[in-house]
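1. Mind looking at a prediction? Sequence and model below.
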Amino acid sequence: MLKISRIILAVIVILISGIGLFTKIFDFQPYMMFFFSLFMLVMGLEEFQKGRKGIGWISIVVFLFLLFVSIQGFLLY
């Protein structure tokens, strides 16, 4: 289940960032950051399941930082 959600989130992030790259319209950047934060959360959970707690904690911290940045992006735009 986590592997499927990781793939779906990765595709969403790549599509949104590709749209911003080719059109030079960065209005969707907070959405990209939000989906990337969810991607990092899923990666952290997978690492915890594999028993790699160090990388899992780093991924959770990155998730929290990206979530904070995306919320700031939603509020400032």
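-> Perfect, I can see it now. Numbers count the residues shown, from 1 in each chain.
2. contacts and neighbour counts: CA atoms only from here.
-> Fine.
3. Gly54: neighbour count?
-> Counted by other Cα atoms under 10 Å, the residues lying close to Gly54 total 11.
4. Sticking with it, tell me its helix or strand.
-> Taking DSSP states H and E as the criterion, Gly54 maps to helix 53-76.
5. Second structure for comparison follows:
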Amino acid sequence: MKIVRIILAIIVLALSAYLLITENFEFMPYLMLISGAIMLVRGLAELQKDRKGFGGYMFIIVSLFVFFVSIKGFLMN
């Protein structure tokens, strides 16, 4: 899980740097989709560590919302 989280974080950093430098926000739904994937992986990692607290569930709920917004962004283009 840690390797997947690191790879996704590097992709998000590279994509966000590209968006800021070029000021072309065409790839924003992709950035949000990958950010949602990071939150989902983090939430699942929290639940696997037997931390049944509020944090793991909150990460999963927020990632589902980000997935919804990202899909809506794909459909509007």
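-> It's in. Remember, it's a predicted structure, so these values are computed and weren't measured experimentally.
6. thinking again about what came up before, buried ones in the helix holding Gly54 of the first structure?
-> If you call a residue buried by 16 or more other Cα atoms under 10 Å, then helix 53-76 of the first structure has these buried ones: 55-57, 59-64, 66-67, 69-70, 73.
7. Show me which of the residues you listed is closest to Ile8 of the first structure.
-> Distance to Ile8 of the first structure, by Cα to Cα, is smallest for Phe63 among the buried residues of helix 53-76 of the first structure, at 16.8 Å.
8. Does that closest one touch Met33 like I think?
-> No: Phe63 of the first structure is beyond contact range of Met33, at 9.7 Å (criterion: Cα atoms under 8 Å).
9. How far away from the center of its chain is stretch 47-56 of the second structure?
-> Averaging C-alpha positions (Cα atoms, centre = their mean, to the nearest Å) puts stretch 47-56 of the second structure 18 Å from its chain's average.
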